[in-house]
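Peer 1: Build me a model from this:
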Amino acid sequence: MIISGLILTLSMLVFAIGKSPVFRVDRAGIAIIGAALTVGTGVMSFDQAAQAVDYRTIILLFSMMIITSYLNMSGFFQLAGNQFLSRLNGKNQLLFMVILITGILSAFFINDIVCLLLTPIVIMITRRARLNPTPYLLGVAAASNIGSAATLIGNPQNILIESLSRINFGWYMALAIPISLVGLVLIYVLLSWIYKEELSGQLPEFQPMTGVVHGYLVKKGLVVVFLVLVGFLMGFDPAIVASLGAAYLLITRRVKPNKIYRGIDFNLLVIFIGLFVIIGGVEHSGLLMLLMHTPWMKSVQNLQVFSILTVVLSNIVSNVPAVMLLKYLVPVHMGHVWWAALAIFSTVAGNLTLTGSIANLIVVELAKKENVEIKFLTYLKIGLPLTVSMVFIALLYFAIITKIFHIA
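Peer 2: Below you'll find the predicted structure:
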C-alpha cells in the first residue's frame, strides 16, 4: 500500500505541474516510470498490469486519431474553414464562426487534435486580416473543451468514461448538447465583452487559405465519420465501430500510411496505458479500498458534491487521472447519471486555468511558436467566469433533470 501510494502521489504531482520540478520528465514520462515502478516493485505482476489496461479505451482513442488525421491530410479542415470564411463580414462574426467551428468539430473529433489543426489556421487568418489573434485563440481553447463535452468521443476523458461505463451514446449526447450550446454562447458573449473594442468593425479583405484538397479522400472520410457515428447511435461497440472505420480509411492507394500516423498523439496513448497500470496498482494493493472507506469519501453520496469534487480534482491532477480516480465513487443504481456528470464536469473544469486541459496548452504552445503570447492571467479573465458560470448552470441542469425523471 505504501509503495503504490507513493507512486500514485509522485505521478499525480507531475501531472498537476505538467513536468517534474527536478528532472526533465513530462506527463508521458511519469506515466511510463510510474507503471514500471508498479511492476518492478512487486505491487503487481506483469500479467496483472497488462490486465489493468482497458484496451477498449486505447483502441477507441487510437482509431479516432486515425480518422481525424485522415480528414486533416485530405484537406477537409481547410476546405471547411474557407467555406465559412467566405460568408463573413465583421470581426465579431469571425469570432462567432471560430467558436462554432471549433465546438462542432471538437464534439466529433478529439479536441486536442482539433486544437492542433485549427490554431495555426486561426493565427494565419488573423495575421492576414491584421487582427489581434488573442481573442480568437482563446475562443479555440475554450470552445474545444465545451464542444467536446457534447459527445463521448470528443475528448480523451469522455472516451475513457464511455469505455468504463457503457452508457448509451445517443442518451448522453441528448443530455449533454444543451450544456455545450449554452457554453459556446457564453464563450462568445464573454470574449465579445472583454475584447469589445478590438472586435468591432468590418473585416478587411484577405485571401482564402491555400493548399491541396483531395475531393475523393474528403468524401471518403466524411462517409466513414457518418457511418461511425450511426454505429455509435445504434448502440454497437464504439471501439469496434471506430476501429473498422479507421481500418477502412487505411485501405488506399493514394495516401502513404506514414502521413496519417503523423497525426496520432502517441504521448497521449502512453499516458493512458501508464495511468491504467498505476491506478490498477493502487486498487490491487488494497489502498484504494482503504481510501474508499474513509469518512470523507463516504460523505460523497450526492451528485452535487460529486460534481464539485470532479471540478476540483480535475484542476489539481488533470481530467484523465481525475476520472480514473473518481470512477470508484460512481454508485451502481444511478450510475448513468453520475457518469454523465463526471464527463461534463471534468470537461468544463478544463476551462478554469491555462493548464486545466491539454487542449489549452496546445493552443498556447503553438501560438508561442508564432510569437503570440497568451499569459496565465489573460486566459484567467475568460476561464474563471466561464467555468464558474458553467458549473453553476450544469449543477442547476442536473438538479432539474434528476428531479423530473426521479433518477437521483
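Peer 1: C-alpha from now on. contacts and neighbour counts both.
Peer 2: Fine.
Peer 1: Enumerate the positions of the longest helix along the chain that are buried.
Peer 2: With DSSP state H setting the assignment, residue counts place helix 376-405 as the longest helix in the chain. Within helix 376-405, the residues that qualify as buried by neighbour count (16 or more other CA atoms under 10 Å) are 379-380, 382-387, 390-391, 394-395, 398.
Peer 1: what's the answer for stretch 107-126, then?
Peer 2: 107-123, 125-126.
Peer 1: Likewise for stretch 157-166?
Peer 2: Counting neighbours by 16+ other CA under 10 Å, one finds that the buried residues in stretch 157-166 are 157-163.
Peer 1: Also stretch 45-64?
Peer 2: Across stretch 45-64, burial judged by 16+ other CA under 10 Å covers 49, 52-64.
Peer 1: what about it, how long is it end to end?
Peer 2: Between the opening and closing residues of stretch 45-64 there is a gap of 31 Å (CA to CA, to the nearest Å).
Peer 1: Show me the contact partners of that stretch.
Peer 2: 39, 109-110, 153, 156, 159-160, 163, 238-240, 242-243, 245-246, 264, 269, 272-273, 276-277, 280-281 (CA atoms under 8 Å, 6 or more residues apart in numbering).
Peer 1: Just the ones of those in helices?
Peer 2: Among these, the residues falling in helices (DSSP H) are 39, 156, 159-160, 163, 238-240, 242-243, 245-246, 269, 272-273, 276-277, 280-281.
Peer 1: Could you count how many residues lie near the residue nearest to Tyr136 when sequence neighbours are not counted?
Peer 2: Using CA to CA, 6 or more residues apart in numbering and skipping residues adjacent in sequence, the residue nearest Tyr136 is Leu95, 5.8 Å away. The burial metric for Leu95, expressed as a neighbour count using other CA atoms under 10 Å, is 22.
Peer 1: Alongside the first, I'd like the structure of this one:
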Amino acid sequence: MGSLLRTFLHDRFLQALLVLGLIISVFADFHYRQLALAVNWKTIITLACLLLLTKGIESSGYFDLLGRRCILHFRTQRALALLMVAASALLSTFLSNDVALFITVPLTLTLRKFTQLPVNRLIIFEALAVNAGSLLTPIGNPQNILLWSQGRQGFFQFIWQMLPLAALLITSLLLLTFFSFSKQPVKRQQNSETSEWQKALFIQCATLYVLFVIALELDLAVYALLVVALFFLWRAPRILLLLDWSLLVVFILMFIDVLLLTRLPLLTPILQQVTHWGQTGHYLLAIGLSQIISNVPATILLLNFLPASTLLAWSVNIGGFGFLPGSLANLIALRMARDRSIWWQFHLFSIPALLFSLFAGGCLFFLINVV
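Peer 2: Have a look, this model is predicted:
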C-alpha cells in the first residue's frame, strides 16, 4: 500500500494537472456537477482494463525472457537496434505505447552488459517507434482510445484509416535506424542471466486480452473490467497494487482541466471559431496544440469542437513527435533512461521527425482523401 501512495506523491505531472485545475476553476464558469460528466468513463474503463492485462503479461516474465533470448542471437548493433525498434512499434499496437516502453526500455538498459551500443540513442528511437506504431490501432494509445470511443468506426475500420500513416512512419523510422547504428559486433557475456516466466499467467492474460477487445466491440467494457479485476483478485492480487493507478487519475484530471479551459470566458469565443477553419487549419492546430499541452489533452479539447475524424486522428498522432510534451510516452521513455543528457539528445531526432511527419503525412492525407 505504501508503494501505491508513493506513485501519487511522486507523480509531478498529476500534481501539475491538479494545481492547474484549481487555478482555472477560480476563473471558469461551471457547476461542480459538470466535472464528473466531463470525464469519458468509457475511455477510463478501457485504460484500466488495458493496464491490468498488460501488467499481467509483463509480470508473467514472457517478454523479458523473449527479449533476452533475441539479444543473444543478433551479431551486430544495427541488427539489434532494428529488432528493438521494430519490437517497440509492434508491441505498442496492442499493448499501448506506454506499456511497450515499460517492456523494451528496461531490456535496452541491460544491453550495457552486452555491447557498447549507444543506449540513449536506442531509447530515443524506441520512444519514436511507439508513437509511430501505436497510432495504428484504437487501443495503441490514449488519444486513439478516446477518438475510437467518440467515433462510429469499428475496430478494423479504425486500423484501415490509420494504416497509410503508420506504414509511412514506421518504414521511415526503420530506414533511419538502419543508417543511425553501426555494424559493430555485439559483445556477449558467456554467463548471461536467464529469466523464469509463468506460462499459465501469460496464456490467461493473453486470452482475456482477446476477449476484452471483443467486449469493446459489443459495448460491454464495464463487464469486461469487472471480469478482469476479479481474475486478478483471484490469480495475482499483487498486480492490483503494482498497477499505475496514478496514470488513471492523470487522465481523469485531463478531462476535467479541459472542461475548465473551455469554460473560460476569454477562451471560449476563440475556440468556437475553430469549427469554421478548413482542414489545413485543423491539421496544423492539432499538431501545434499537441506540442504545448501533449496530444491526449489536445484531443480531449478539440473533440469539444471537432468530430472524431481521420484528419484529427492523424494530426494528434503526428503531434506526438517533436518537443518533449508532445506525447506522454516521450516523458516515460526519457525518465526511465535516468540520464540528463538524453533530454536534449531526444530533440535532435524528434524535431526532424515531426517536420517530416507533418509534411509527408499532410501530403499523403491529401493524396488519399482529396485527389
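Peer 1: Would you pull the TM-score for this pair?
Peer 2: After superposition, the two chains reach a TM-score of 0.86 (TM-score structural alignment, normalised by the length of the second structure), with 361 aligned residues with a CA RMSD of 2.8 Å.
Peer 1: Quick one: the buried residues of helix 376-405 of the first structure as a markdown table, columns for distance to Asn168 of the first structure too.
Peer 2: Shown next, in a markdown table, are these (distance: CA to CA, whole Å):
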| residue | distance to Asn168 of the first structure |
| --- | --- |
| Tyr379 | 35 |
| Leu380 | 35 |
| Ile382 | 33 |
| Gly383 | 30 |
| Leu384 | 32 |
| Pro385 | 32 |
| Leu386 | 28 |
| Thr387 | 26 |
| Met390 | 24 |
| Val391 | 23 |
| Ala394 | 20 |
| Leu395 | 21 |
| Phe398 | 17 |
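Peer 1: wait, which of those residues is closest to Ile344 of the first structure?
Peer 2: Using CA to CA, the shortest approach to Ile344 of the first structure within these belongs to Ala394, at 8.1 Å.
Peer 1: What lines up with the closest one in the second structure?
Peer 2: Structural alignment places Ala394 of the first structure opposite Gly361 in the second structure (criterion: TM-score structural alignment).
Peer 1: List the contacts of its match.
Peer 2: 165, 314, 318.
Peer 1: Go through these and give me the one with the most neighbours.
Peer 2: Ile318 (32 neighbours).
Peer 1: Going by distance to Ser318 of the first structure, which of the buried residues of stretch 157-166 of the first structure wins?
Peer 2: Sorting these by distance to Ser318 of the first structure puts Gln157 at the head of the list, at 9.8 Å, by CA to CA.
Peer 1: residue in the second structure matching that closest one?
Peer 2: Going residue by residue (TM-score structural alignment), Gln157 of the first structure aligns to Gln143.
Peer 1: Which strand or helix spans the nearest residue to that match once chain neighbours are set aside?
Peer 2: For Gln143 of the second structure, ignoring the flanking residues on the chain, the nearest one in space by CA to CA, 6+ apart is Val296 at 5.1 Å. Under DSSP states H and E, the secondary-structure element containing Val296 of the second structure is helix 295-302.
Peer 1: Could you tell me where that helix falls in the first structure?
Peer 2: Using TM-score structural alignment, the residues of the first structure aligned to helix 295-302 of the second structure are 319-326.
Peer 1: The matching stretch vs the second structure, average offset?
Peer 2: Mean deviation of stretch 319-326 of the first structure relative to the second structure after superposition (mean CA distance after the TM-score superposition for the first structure): 1.3 Å.
Peer 1: And for that stretch, what's in contact with it?
Peer 2: Looking at what lies outside stretch 319-326 of the first structure - CA under 8 Å, 6+ apart - the contacts are 12, 156-157, 160-161, 275-276, 279, 310, 313-314, 342, 346-347, 349-350, 357.
Peer 1: Please apply the same query to stretch 169-185 of the second structure.
Peer 2: By CA under 8 Å, 6+ apart, the residues outside stretch 169-185 of the second structure that reach it are 75-79, 81-82, 85-86, 89, 115, 125, 128-129, 132-133, 357.
Peer 1: and if we set it to 7 Å?
Peer 2: 75-78, 82, 129, 132-133 (CA atoms under 7 Å, 6 or more residues apart in numbering).
Peer 1: between these, which has the most around it?
Peer 2: Ala132 (31 neighbours).
Peer 1: need the strands for the stretch 201-350 of the first structure, in chain order.
Peer 2: Taking DSSP state E, counting those that start in this stretch as the test, none of the stretch 201-350 of the first structure falls into strands.
Peer 1: Take the contacts of stretch 169-185 of the second structure and lay them out in JSON lines including distance to Leu331 of the second structure and secondary structure.
Peer 2: Formatted as JSON lines, the contacts of stretch 169-185 of the second structure follow (distance: CA to CA, whole Å; DSSP: H, G, I helix; E, B strand; the rest coil):
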{"residue": "Arg75", "distance to Leu331 of the second structure": "31", "secondary structure": "coil"}
{"residue": "Thr76", "distance to Leu331 of the second structure": "29", "secondary structure": "strand"}
{"residue": "Gln77", "distance to Leu331 of the second structure": "25", "secondary structure": "helix"}
{"residue": "Arg78", "distance to Leu331 of the second structure": "25", "secondary structure": "helix"}
{"residue": "Leu82", "distance to Leu331 of the second structure": "22", "secondary structure": "helix"}
{"residue": "Ala129", "distance to Leu331 of the second structure": "14", "secondary structure": "helix"}
{"residue": "Ala132", "distance to Leu331 of the second structure": "16", "secondary structure": "helix"}
{"residue": "Gly133", "distance to Leu331 of the second structure": "17", "secondary structure": "helix"}
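Peer 1: And the helices in the stretch 101-250 of the second structure?
Peer 2: Taking DSSP state H, counting those that start in this stretch, the helices of the stretch 101-250 of the second structure run over residues 119-134, 142-150, 155-180, 199-217, 221-235, 238-242, 245-262.
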